[in-house]
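Asks: Predicted model follows, preceded by the sequence.
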Amino acid sequence: MNNHKILVFSSSFFIAPFLYLYLFVEQPEFYELLLSVLLLFNFALSVMFWHNPVKRSFVHRIDGFMAKLMVVLTFIYVAFIKEIEYFYKFIFFGVYLLFILMARLSNIFSRKEWRSRKHIFYHFLMHLCGIFGFFIAFI
């Protein structure tokens, strides 16, 4: 099955919040610059992994570690550091919860059958939530 190729596509969109920050934010904060550089690594690792998704490979482990690190750092940044309107924080936390739910469902279905339709579907939705969350973090 090549249904995992949609995750190469969705991984490619991790570059969008990075570009948004550098093209449209006049004075990004230090933490935003740091997150954007890490996001660039995430983009490259995710595309590389999903191009040839070998479970538990070195790239899989590094990609997973970097993704988890980004989730935690972005949450800390938006929740405790970034000065942002409460409306956007509320939206971010909603997207964050959806992200966690999609990650959990992706994990459940990947354990049952690696690269199954449900695993790929929920992982795709997780990518979309993550991308949207980064846009909010960089507002």
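Replies: Yes, it's here.
Asks: alpha carbons only for contacts and neighbour counts from here, please
Replies: OK.
Asks: Work out the gap between stretch 117-131 and the centre of the chain.
Replies: Here stretch 117-131 shows a centroid-to-chain-centroid distance of 10 Å under the convention Cα atoms, centre = their mean, to the nearest Å.
Asks: Tell me where the longest helix sits in this protein.
Replies: The residue-count maximum for a helix in the chain (DSSP state H) belongs to helix 86-112.
Asks: another structure for you, compare them:
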Amino acid sequence: MNLHKILIFSSCLFLLPYLNIVLFIEETTSNFYEKYMSMLLVCNFIFSVLFWHNPISKSIIHKIDGFFAKLSVVTVFLYVAFIKDVDPYNENIFFLLYLFFISFARLSNKHSRKEWCSNSHIFYHFLMHLSGIFGGIVAFL
């Protein structure tokens, strides 16, 4: 079954936070960090779509996709936690989404080790993508 194809769809949603920056944030309020993170999101989109089109575990594209995903997660977390001035409500939402992201990542990893591309693996990976995307949107508000 091609259930993993839903992850191509969710990978395309990585462009939503990027588009938010490009289309709705004025050039004067956008900063170096947000531009850097928006480029990371474009890389996430490209490598994630390439990987999930033909998801071979431990392939070169899998390793590249994983590298950019981890880099983005750490960068956005550090940006929200230590650099950006975020109102407490949005900050709490971001950290809750981050907690969901980490939980879904662990569950995805657990199920992928049992059976690569199993329904459980894909389901939790999809939820991980969604929580990361919404976290990215909140980070750039």
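Replies: The structure has been received and is ready for your questions. The structure presented is a predicted model; accordingly, all values stated were derived computationally and were not measured.
Asks: For Pro28 of structure 1, which three-state class applies?
Replies: Here Pro28 of structure 1 is coil, with the state taken from DSSP: H, G, I helix; E, B strand; the rest coil.
Asks: what residue of structure 2 takes the place of it?
Replies: Matched by TM-score structural alignment, Pro28 of structure 1 corresponds to Ser30 in structure 2.
Asks: Leaving out chain neighbours, which residue sits closest to that match?
Replies: Spatial nearest neighbour of Ser30 of structure 2, excluding adjacent residues (Cα to Cα, 6 or more residues apart in numbering): Ile21 at 7.5 Å.
Asks: just checking, the one you found touches Ser38?
Replies: Yes. Shown here, Ile21 of structure 2 and Ser38 form a contact pair, counting by Cα atoms under 8 Å, at 7.3 Å.
Asks: between these two, which one's more packed in?
Replies: Taking neighbours as other Cα atoms under 10 Å, Ile21 of structure 2 and Ser38 compare with Ser38 leading, 24 against 21.
Asks: And the more buried one, how far from Ile56 of structure 2?
Replies: For Ser38 of structure 2, the distance to Ile56 of structure 2 equals 27 Å [Cα to Cα, to the nearest Å].
Asks: cool, and Ala139 of structure 2?
Replies: To Ile56 of structure 2, Ala139 of structure 2 is 31 Å away according to Cα to Cα.
Asks: So between those two, which is more surrounded?
Replies: Neighbour tally, Ala139 of structure 2 and Ile56, criterion other Cα under 10 Å: the higher count belongs to Ala139, 22 against 13.
Asks: which ones are touching the more buried one?
Replies: If you count contacts by Cα atoms under 8 Å, 6 or more residues apart in numbering, Ala139 of structure 2 has them with 76, 80, 94.
Asks: What lines up with it in structure 1?
Replies: In structure 1, Ala139 of structure 2 lands on Ala137 (TM-score structural alignment).
Asks: Check Ser48 of structure 2 too.
Replies: Aligned partner of Ser48 of structure 2 by TM-score structural alignment: Ser46.
Asks: isn't that match right up against Asp63?
Replies: Yes. In this structure, Ser46 of structure 1 is within contact of Asp63 by Cα under 8 Å, at 6.1 Å.
Asks: Of the two, which one has the most company?
Replies: Taking other Cα under 10 Å, Ser46 of structure 1 and Asp63 do not tie; Ser46 has more neighbours (26 against 22).
Asks: SS state for the more buried one?
Replies: Ser46 of structure 1 - assigned by three-state DSSP - is helix.
Asks: distance of the aligned residue in structure 1 for His62 of structure 2 from Asn42 of structure 1?
Replies: When structure 1 is aligned by TM-score structural alignment, His62 of structure 2 is paired with His60. In this view, His60 of structure 1 and Asn42 of structure 1 are 12 Å apart by Cα to Cα.
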